[in-house]
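Enquirer: Sharing a model prediction with you, sequence too.
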Amino acid sequence: MEEQRADGPWRWHGPPWRRQEPRGSGLPWRSTLLFTAFVVAGTHFSARNQHGHRPSLDVLAYVLVVVASGALLWRQRHPVPVVFVTAVAAMVYLGAGYPYGPVFFTVAVGCFSALAAGRRTAAWTAVGMFWAGHVLVAHWLYRWLPPPGDSAASWGQELLISAWVVAIVAMAELVRVRREQWARERAERAQALRRRADEERLRIARELHDVLAHSISVINVQAGVGLALLDSDPEQARTALTTIKAASKEALGEVRQVLDSLRTPGDAPRAPAPGLDRLPELVEQAAGAGLTVTVEGEALRLAPGTDLAAFRIVQEALTNVVRHSGSRHARVHVDSAQGVLRLRVDDDGPATGAEAGGSGNGLAGMRERAAALGGTIEAGPRADGGFRVLAVLPLRTSTEGTLAHGEDR
C-alpha cells in the first residue's frame, strides 16, 4: 500500500485489491495475485456446493476466471479496457453455465477502478452490459445454453441481482465522491499552508525592514556626524560612535528576536515583542539622529499584536522623518477612544530629495500591518507644508490599565 503522509487526513484505501502498491512497483502485482487466488479458490469451493446443478469446472472456466481477475493488474493504468474485459469474461462464464461464484466480484472491482479514475460512462456501460447479458441468459438464451434442461430464473432472483448491481454502482459512486472531496480538502489545506507561509514571510520581512531601516538610519546620521567632527571635535565624534554602537546593538537584538520565530514551532520567544511602552527608546534613538520627538497622549494596555503593530508604525514613521524630511522636530500623538487607537506622527517638513513619508517598502509595510488588524493608514502632506502619518487601529485591550507617555525633554 502506498505510504500515507503523516500530515494528511485519514484516507480510505478500500479492500486489498484497491490498494496501491509501493512506489516503483509499476503494477499492483501483490493485490492482484491475492485477489486472483481468492477468486480461483472461491470458484472451486462454489462449484463443489453446486455439483449436479451446474456444469463442472473445466479449463475454459479457469481461463475465464484468471482472465477476469488477472485483467485487474492494469486497473490503475487502463481502467476502461479492464472494466469491459471483466464484464465480458463474466458474461461468457455465465453463458457457459458454470457455477455461480466470486468471478462476478471482478466486475465490481473493475467498476470501482473505473469510477475512481473518473470514467463514469465506461463503468456504467460495462455494468449495464453485464446486467443486460444476465437478463438475456437467465430469461431467454438459457434454452440453448448449458446446462441442458435449465429453467428460467425467477424475477425475484433477478430483482436481487439488480439490487446487487445498483448497490455496487452506488458504493463506487460514493467512494468516488469521497475521494474527490478528500482531494479538494487536501488542496485547500495545501493552499492554506502556502498562504500562511506567505503571510509569515511577509511578516518577517516587515519586521526586519522596520528594525534595520530605523537603526541603520540612526547609524548613517551618526556616522556622518562622527566623520565631520573627527578632527575638530573629537569628543562629539566619540559621542556619535557611542550612539552607533548602541543602535547597532539594539538592531542586532531585535533581528535575533525576529529570527527566533524561525526556530522549531512551539518554542517560546526569548524576549517580549516591543510595544508602545518602548516609545521612550524610540525618542532617544531619534534624538541620537538629530531629531527631537515630542510624545503626547496615552493609551490603554494593548493586546500584543496591536501593541507591536503600533510600535512598528511609529518607528517607521520616525525613520521616514529622519531619512526624508528636512525637519528636525516630530510629534507623536497617541489616543485611544471609541474602540480605536489613533497614532499620529507629524513633522514640519520640507522633504529632502524624496517624499517626507517615504515611498518604498516602509509605507507599504505600515499599511500591511494596519490592514492585518482591520485598521487603516493615511499618509500625506499637510496643508502647512509638513507631513502626517495617521494610523487607526481597532482597540483590543489585554488587561485593564493605562500606558502614559510624557513629553521627552
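Expert: Alright, I've got the coordinates. These numbers were taken from a predicted model, which means no experiment stands behind them. Numbers count the residues shown, from 1 in each chain.

Enquirer: CA only for contacts and neighbour counts going forward, please
Expert: Will do.

Enquirer: Helix, strand or coil: sort out V332 for me.
Expert: At V332 the chain is in strand, as set by DSSP: H, G, I helix; E, B strand; the rest coil.

Enquirer: okay but it is in contact with V293, surely?
Expert: Yes: using C-alpha atoms under 8 Å, V332 is in contact with V293, at 7.1 Å.

Enquirer: number of nearby residues for V321?
Expert: When neighbours are defined as other C-alpha atoms under 10 Å, V321 has 30 of them.

Enquirer: Confirm it sits in a strand?
Expert: No: using three-state DSSP, the secondary structure at V321 is helix, not a strand.

Enquirer: Can you tell me the SS state at the residue lying closest to it once chain neighbours are set aside?
Expert: With C-alpha to C-alpha, 6 or more residues apart in numbering as the criterion, V321 has its nearest non-adjacent residue at 6.2 Å, and that residue is A356. Put simply, A356 is coil when judged by three-state DSSP.

Enquirer: Put this next to the previous one:
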Amino acid sequence: MEEQHAPARSWRYGPPWRSAPEGDDAQPQRGRRWPWRSTVLLTAFVLIGTNFAEHSQPHRVPLNGYARVLLLVASVLLLWRHRYPVAVAFGTATATLVYLAAGFPYGPVFLTVAVGCFSAVVAGHRRAAWASVGVLWAAHALVALWLYRWLPPPGDRSAGLTQQIVIATWVLAIVALSELARVRREQWARERADRAQAARRRADEERLRIARELHDVLAHSISVINVQAGMGLALLDSDPEQARAALTTIKAASKEALGEVRQVLDTLRAPGAAPRAPAPGLDRLPELVDQAAAAGLTVEIEGEPPQLPPGADLAAFRIVQEALTNVVRHSGSRHARVLLAHDGAALRLRIDDDGPATGADAGGSGNGLAGMRERAAALGGTIEAGPRADGGFRVVAVLPSHIREDE
C-alpha cells in the first residue's frame, strides 16, 4: 500500500543475546546528524566542573595543559558516539584512565565515560560497552590499590576498599540505566512498527472494501444494462415501444450506478467524511426487485427484512444483489427466490434459482462469490454457494445481527 518515500534512518538492534550487530551494522552509521550541541554543553560542563573540583582536592596534581587536553579528548570523542559507538566507548574510557593515572583531580570526567557507554548500549553494542567500563574500573582499582606508589601525585595513599565498592556501584548504575534505555528504545521501535503495520492493514482493508463496493455496483448495473441493450436491439424494428422501454431502463440503471460509484469515490477524496447518502440496506430490496424485473428476472421475497447494524445491513444487501446478478448473467432461469429468516442472533439469507446454467461460470465463480465470502467473513458470518441437485443454484449466507460498528 505504499507511497514511495525515502526510508527513514533509525536505530537498529540485534537480538538480545548478541553483543554487537553484524553485517551492515558493523559498518559506521552514516547520514546521522552530529550531536554538536550536547557535546559542546558536556565539554563545557566537564572543564568548568573539574576546575571547581580541583579546589577540594589539594593532594592531587593541579590541572595543567596536559590535563585539559585529556579532558577535551574525552569530551570531543562524543561527537562520534552515534557513528562509532564502540570506538567512542573505549576512547573515553582510555582518556579518562590516563587522566586519573596521571594523578589529576577527580571530577565530571566520568560523565564522558557514562555517555559513551550509554550510546554503545543503546546502539546494540552491549558487550563492548560493558568491557570498556569494566576495564576502566579494573585499571583504576589497580592504580588506586597498588600502582599509586610509582604514579603521581607523590606521597599518595592507597584507596580503601569502600571507595572501590562505591565506584563499582556507580559503574553498575550506569550500565543498568543504559540497558533500561536500550529496552525502552526497542519497545518504542516495536510499537512504531506495530502502528505502521496496523495502518497498512487498515489501508488494505479499506481498498478491499472499496473494490468490493465498486464490483458489486458495476456488476449488477452493467448486467441489467447488457440485458436491456440486447432486448432493445432485438425489438428496435419490430416493437419500438419495447425498445424505448429498454433504453429508459438502461438510462435509469446507468444513472443509479453512477450515483453509487460517486458515493464510493467520495470516501477516497475525503477519508473519514460522512457520506452524502446513506449506505444501501435491505430496505432497498424493492428497488433491487424492480431492477431485476427490468432485466427479465422475477424475484420472489419471503420474510421481512430485520433491523440490522449498518455494516451487516449493507453486507446483506450486497450479497442479495450479487446473487441476483449472477442469476441474470449465468442462469437460464427467469425466476429467483430470496428467503430472509432472522432468529434474533443471526440473519439467514437464501437465494435460489431453478437453472439451468447457461455457461461454465454458473452461479458466478469469480470475484462475485469471493466478494460475498469476504463480506460475510468480515462480520463473522459464512457463505455457502453451489449447484442444487435439481440443476438450480443456491446461495446461503448467515450473518450475525449483533455486531459492534468498531469491529
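Expert: Nice, thanks for sending it over. Only a predicted model underlies this, so the values are computations on that prediction, with no experimental measurement involved.

Enquirer: Quick TM-score on the pair, please.
Expert: The TM-score (TM-score structural alignment, normalised by the length of the second structure) is 0.90; 377 aligned residues with a C-alpha RMSD of 1.7 Å.

Enquirer: how far away is the aligned partner of the residue nearest to V321 of the first structure in the second structure from T325 of the second structure?
Expert: The pairwise alignment with the second structure assigns A356 of the first structure to A362, based on TM-score structural alignment. Distance of A362 of the second structure to T325 of the second structure, computed by C-alpha to C-alpha, to the nearest Å: 11 Å.

Enquirer: Which one's more surrounded, those two?
Expert: Neighbours were counted for A362 of the second structure and for T325 using other C-alpha under 10 Å; T325 has more, 25 against 20.

Enquirer: My read is that that one contacts A219, right?
Expert: Yes: between T325 of the second structure and A219 there is a contact at 7.1 Å, judged by C-alpha under 8 Å.

Enquirer: What residues does the residue nearest to V321 of the first structure make contact with?
Expert: By C-alpha atoms under 8 Å, 6 or more residues apart in numbering, the contact set of A356 of the first structure is N320, V321, H324, S325, G349, P350, P381, F387.

Enquirer: Could you double-check that the last one sits in contact with R331?
Expert: Just to be clear, that refers to F387 of the first structure. No: contact criterion C-alpha under 8 Å: F387 of the first structure and R331 do not qualify, at 10.8 Å.

Enquirer: Find the residues that touch each one of those two.
Expert: Shared contacts of F387 of the first structure and R331 (C-alpha under 8 Å, 6+ apart): D346, D347.

Enquirer: more neighbours, those two?
Expert: F387 (24 against 18).

Enquirer: Which residue of the second structure sits opposite the more buried one in the alignment?
Expert: The alignment partner of F387 of the first structure in the second structure, by TM-score structural alignment, is F393.

Enquirer: Without its sequence neighbours, what residue ends up closest to its match?
Expert: P387 (4.2 Å).

Enquirer: tally of neighbours for that neighbour?
Expert: 18.

Enquirer: Kindly report the same for V86 of the second structure.
Expert: There are 26 residues near V86 of the second structure, going by other C-alpha under 10 Å.

Enquirer: How much space separates the residue mapped onto H333 of the first structure from the second structure from E304 of the second structure?
Expert: In the second structure, H333 of the first structure lines up with L339, judged by TM-score structural alignment. L339 of the second structure sits at a distance of 9 Å from E304 of the second structure (criterion: C-alpha to C-alpha).

Enquirer: Surely the residue nearest to F393 of the second structure touches G364?
Expert: No: shown here, P387 of the second structure and G364 do not form a contact pair, counting by C-alpha under 8 Å, at 10.8 Å.

Enquirer: what span of the second structure lines up against stretch 213-232 of the first structure?
Expert: Under TM-score structural alignment, the match for stretch 213-232 of the first structure is residues 219-238.

Enquirer: same question, stretch 66-80 of the first structure
Expert: The aligned range for stretch 66-80 of the first structure is 72-86, by TM-score structural alignment.

Enquirer: can you list contacts of the matching stretch?
Expert: Residues outside stretch 72-86 of the second structure that contact it (C-alpha under 8 Å, 6+ apart) are 28-30, 32, 34-36, 39, 42-43, 46-47, 88-89, 91-93, 95-96, 109, 112-113, 115-116, 119-120, 123, 125, 128-129.

Enquirer: out of those residues, which are buried?
Expert: Buried by 16 or more other C-alpha atoms under 10 Å: 39, 42-43, 46-47, 88-89, 91-93, 95-96, 109, 112-113, 115-116, 119-120, 123, 125, 128-129, out of the contacts of stretch 72-86 of the second structure.
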